[in-house]
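Engineer: What shape does this take:
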Amino acid sequence: MNTWSNAQAPVLAGFDMASTIVDQFDEPLLTALIVDDSRFDRARLKRLCLRSGMKVEVVEAATLAEMRAAMDKTEFDLVFLDYNLGLDTGLDALRLVLAHPDQEQAIPIMVTCIARHDVVVEAMRRGCADYLVKEELSEDQLRKSVTTAIERRVLLAALMDARTFRNSVERTITRFSRTCGPEMRAIISSMLRTLRSLQRQDAIDPVLRPELTMLERGAKDIVVFLDELVSLVDGALDEAHRSDDAGKNRN
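Structural biologist: Down below sits the predicted model:
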């Protein structure tokens, strides 16, 4: 049986949360915003949402202005963004969603025509959770897209929690090793010198010698622990720097 660390536990919790959302899609109620300048397409997507089994409350917007007004009133779980919005595009709408202070939890999903693969790539790169192809829209395809988007969002949140937990532990250990650590080392070094001096005295009670030996062994173990702690922190920092450098090189 594999043992998961505390840093990995949030990831497992994220998978459990995703499963709960997927298995019980009618709880809690989802709020969705459909942004499309076509009344027919908005009605069709709304109808598919309701028929897909999702318990969802749908709000419609035909323009970016209507979209802003809707986002100012309601915190949405899902935002469907049609790419063609008259003089604007779905990427313009996506930028508004990501920048809105009340829509941090909103999951944007781009709606495109089948020929616009470039739009899909750009939308995903800029922060869309998934995409829908108008020509392929169906109840099953919609549900799958929404489920995948929610699972991905939950997983990313769990990974961020795990990373935050790890960074917090590293900061705590670093502060300890660089503040209390040197003082503890000085105190223990002084204790070791005193213990060794006492053990060299012939007048010391023989009954106390095993106790002194045990104290000395414990003090040495603490010194070893402090050394390992410093090595652990230095190794973690080096690994973090390497990961940052690798990320910069990929970009």
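Engineer: use CA for all of it now, contacts and neighbours both
Structural biologist: Fine.
Engineer: Against Arg196, how distant is Thr213?
Structural biologist: Look at Thr213 and Arg196: by CA to CA, to the nearest Å, they are 9 Å apart.
Engineer: before we move on, what about Ala43?
Structural biologist: For Ala43, the distance to Arg196 - CA to CA - is 86 Å.
Engineer: Identify the residue nearest Pro28 in space, chain neighbours excluded?
Structural biologist: Excluding the flanking residues, the one nearest Pro28 by CA to CA, 6 or more residues apart in numbering is Lys55, at 7.9 Å.
Engineer: can I assume the one you found is in contact with Val22?
Structural biologist: No: at 11.9 Å, Lys55 does not count as touching Val22 under the criterion of CA atoms under 8 Å.
Engineer: so what's the nearest residue to Ala106 once chain neighbours are set aside up against?
Structural biologist: Excluding its sequence neighbours, the residue lying closest to Ala106 (CA to CA, 6+ apart) is Asp77, at 4.5 Å. By CA atoms under 8 Å, 6 or more residues apart in numbering, Asp77 lies in contact with 30-32, 105-107.
Engineer: Which residue ranges of this structure form helices?
Structural biologist: In the chain, the segments counted as helices under DSSP state H are 9-23, 39-51, 64-73, 90-99, 117-126, 139-175, 181-200, 209-250.
Engineer: So for Leu132, which of the ones you listed sits nearest?
Structural biologist: Nearest of the helices of the chain to Leu132, taken as CA to CA: helix 139-175 at 7.2 Å.
Engineer: which helices and strands sit right next to that closest one?
Structural biologist: With contacts defined as 3 or more CA pairs under 8 Å, 6 or more residues apart in numbering; DSSP states H and E, helix 139-175 has these neighbours: helix 9-23, helix 39-51, strand 107-112, strand 130-133, helix 209-250.
Engineer: try 6 Å
Structural biologist: helix 9-23 (3 or more CA pairs under 6 Å, 6 or more residues apart in numbering; DSSP states H and E).
Engineer: what's the spacing between the helix it packs on and its chain's center?
Structural biologist: Between the centre of helix 9-23 and the centre of its chain there are 13 Å (CA atoms, centre = their mean, to the nearest Å).
Engineer: before we move on, what about stretch 97-114?
Structural biologist: Worked out by CA atoms, centre = their mean, stretch 97-114 lies 18 Å from the chain centre.
Engineer: got it, and stretch 59-78?
Structural biologist: On the basis of CA atoms, centre = their mean, stretch 59-78 sits 26 Å off its chain's mean C-alpha point.
Engineer: How about it, which residues are buried there?
Structural biologist: Applying a neighbour-count criterion of 16 or more other CA atoms under 10 Å, one finds 59-64, 67, 70-71, 75-78 buried in stretch 59-78.
Engineer: Second input sequence below; structure requested for side-by-side comparison:
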Amino acid sequence: MQQTSGRDVKQQSLSTCLVIDDDTFNRHMIKRCVGRARPNLRLYECATLTEARRFLDHDSADLILIDNRMPDGLGTEFAQELRSNSRMADSVICIVTGDDVRTLDSGIAALSKDRLSTQSIWYMVSRFLKEREILRTTEKAQRVTDFGNQLGESLSPGMGRMVRTLRMARARVARRDPQMAIDELDKLEEMLLAMSEVVSAGTVTPIAPEPLS
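Structural biologist: From the prediction side, this is the model:
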């Protein structure tokens, strides 16, 4: 494992890059392309997938560039392995290969070594980050919608109980039984406080119905 420094930086979001390639010349070429415009980028390199696994077991990288044909496996399969690791969820993973990129898994970003340049690498990174942001924004909106739906279903029984309690309190007042009315209103207050706690905590566990006195 070797570490080198990138030379001059424009972009801020990525701070580390791991280059995985069994060819020494290719590793240096890729590192030059990546680090040319990014001064503070920390660059690491591995010559095998086994070495990369050891590195990633105790460290991480914001950008991971992998040769497809490695002596101990395929880069595409290793990329899929990394994708399934929650620790790598924020990493940009890309295959850099001499093969026709159209023959590779379309779910993994890929760049051709024949057309590799600083511009092509960082354009790919920028596109990936934008797509990820759109995806996460969409997922967040869906989670909010789902939570609202679940919360509505969860609070529905409690709302029904509160309405019934309020009606009973009004009936007590009509029958000139103020103490019983106060008791019913106290019960209603407790229900409202419980509902407030449910909403604040984001809890959507259904409220169990209680027998009315």
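Engineer: And the contacts of Asp77 of structure 1, which of them are buried?
Structural biologist: For the contacts of Asp77 of structure 1, buried by 16+ other CA under 10 Å: 31-32, 106-107.
Engineer: what's stretch 50-70 of structure 2 aligned against in structure 1?
Structural biologist: With TM-score structural alignment applied, stretch 50-70 of structure 2 matches the range 65-85 in structure 1.
Engineer: First-to-last residue distance for the matching stretch?
Structural biologist: End-to-end for stretch 65-85 of structure 1, by CA to CA: 11 Å.
Engineer: ok, and the closest non-adjacent residue to the residue nearest the centre of structure 2?
Structural biologist: For structure 2, the residue nearest the mean C-alpha position is Ala89 (6.1 Å; CA atoms, centre = their mean). In space, and not counting its chain neighbours, Ala89 of structure 2 is closest to Arg83: 6.7 Å by CA to CA, 6+ apart.
Engineer: Kindly report the same for Asp105 of structure 2.
Structural biologist: Excluding the flanking residues, the one nearest Asp105 of structure 2 by CA to CA, 6+ apart is Thr76, at 7.2 Å.
Engineer: Could you measure from the one you found over to Lys140 of structure 2?
Structural biologist: 29 Å.
Engineer: Of the two, which one has the most company?
Structural biologist: Taking other CA atoms under 10 Å, Thr76 of structure 2 and Lys140 do not tie; Thr76 has more neighbours (23 against 12).
Engineer: Show me which pair in the buried ones among the contacts of Asp77 of structure 1 is furthest apart.
Structural biologist: Distance extremes for these: the farthest pair is Thr31 and Ile107 at 10.5 Å, using CA to CA.
Engineer: and stretch 13-27 of structure 1, how far from the chain's centre?
Structural biologist: For stretch 13-27 of structure 1, the distance to the chain centre is 17 Å (CA atoms, centre = their mean).
Engineer: Report how many residues lie close to Ile108 of structure 2.
Structural biologist: 15.
Engineer: Please apply the same query to the one 5 residues further on.
Structural biologist: When counting by other CA under 10 Å, one arrives at 18 neighbours for Lys113 of structure 2.
Engineer: again, but for Asp221 of structure 1
Structural biologist: 12.
Engineer: With the one 5 residues further on instead?
Structural biologist: Per other CA under 10 Å, the neighbour tally for Leu226 of structure 1 reads 18.
Engineer: do you know how far the residue nearest to Ala106 of structure 1 is from Met71 of structure 1?
Structural biologist: As judged by CA to CA, Asp77 of structure 1 and Met71 of structure 1 stand 11 Å apart.
Engineer: And Leu87 of structure 1, by the same measure?
Structural biologist: Leu87 of structure 1 is 20 Å from Met71 of structure 1, where distance means CA to CA.
Engineer: try Ser243 of structure 1
Structural biologist: 37 Å.
Engineer: Repeat that for Met54 of structure 1.
Structural biologist: Counting by CA to CA - Met54 of structure 1 and Met71 of structure 1 are separated by 21 Å.
Engineer: next one: Ile222 of structure 1
Structural biologist: For Ile222 of structure 1 relative to Met71 of structure 1 (CA to CA), the value is 57 Å.
Engineer: just Arg116 of structure 1 next, same as before
Structural biologist: 27 Å.
Engineer: How about Leu33 of structure 1?
Structural biologist: 8 Å.
Engineer: what does Asp245 of structure 1 give?
Structural biologist: 38 Å.
Engineer: before we move on, what about Leu50 of structure 1?
Structural biologist: Here the criterion is CA to CA. By it, Leu50 of structure 1 lies 21 Å from Met71 of structure 1.
Engineer: how many neighbours does the corresponding residue of structure 1 for Leu151 of structure 2 have?
Structural biologist: With TM-score structural alignment defining the correspondence, Leu151 of structure 2 maps onto Thr172 in structure 1. By other CA under 10 Å, the residues close to Thr172 of structure 1 number 12.
Engineer: can you check Val79 of structure 1 too?
Structural biologist: Val79 of structure 1 has 26 neighbours, counted by other CA under 10 Å.
Engineer: Show the contacting residues for it.
Structural biologist: Contacts for Val79 of structure 1 (CA atoms under 6 Å, 6 or more residues apart in numbering) come out as 32-33, 108.
Engineer: Could you do Ala47 of structure 2 as well?
Structural biologist: Going by CA under 6 Å, 6+ apart, Ala47 of structure 2 touches 20-22.
Engineer: Relative to Ala109 of structure 2, which of these is nearest.
Structural biologist: For those, the residue nearest Ala109 of structure 2 by CA to CA is Ile20; the value is 14.9 Å.
Engineer: what does the closest one align to in structure 1?
Structural biologist: Under the alignment (TM-score structural alignment), Ile20 of structure 2 pairs with Val35 in structure 1.
Engineer: My guess is its match contacts Ala61. True?
Structural biologist: Yes: look at Val35 of structure 1 against Ala61 with CA atoms under 6 Å: they come within range, at 4.8 Å.
Engineer: Over to stretch 172-180 of structure 2 now: how far is its first residue from its last?
Structural biologist: For stretch 172-180 of structure 2, the end-to-end distance is 6 Å (CA to CA).
Engineer: sorry, back to before: make a markdown table from the helices of structure 1 and add distance to Leu132 of structure 1 to it.
Structural biologist: Shown next, in a markdown table, are the helices of structure 1 (distance: least, CA to CA, whole Å):
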| stretch | distance to Leu132 of structure 1 |
| --- | --- |
| helix 9-23 | 19 |
| helix 39-51 | 10 |
| helix 64-73 | 19 |
| helix 90-99 | 12 |
| helix 117-126 | 9 |
| helix 139-175 | 7 |
| helix 181-200 | 56 |
| helix 209-250 | 28 |
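Engineer: Many thanks, I have nothing further to ask.
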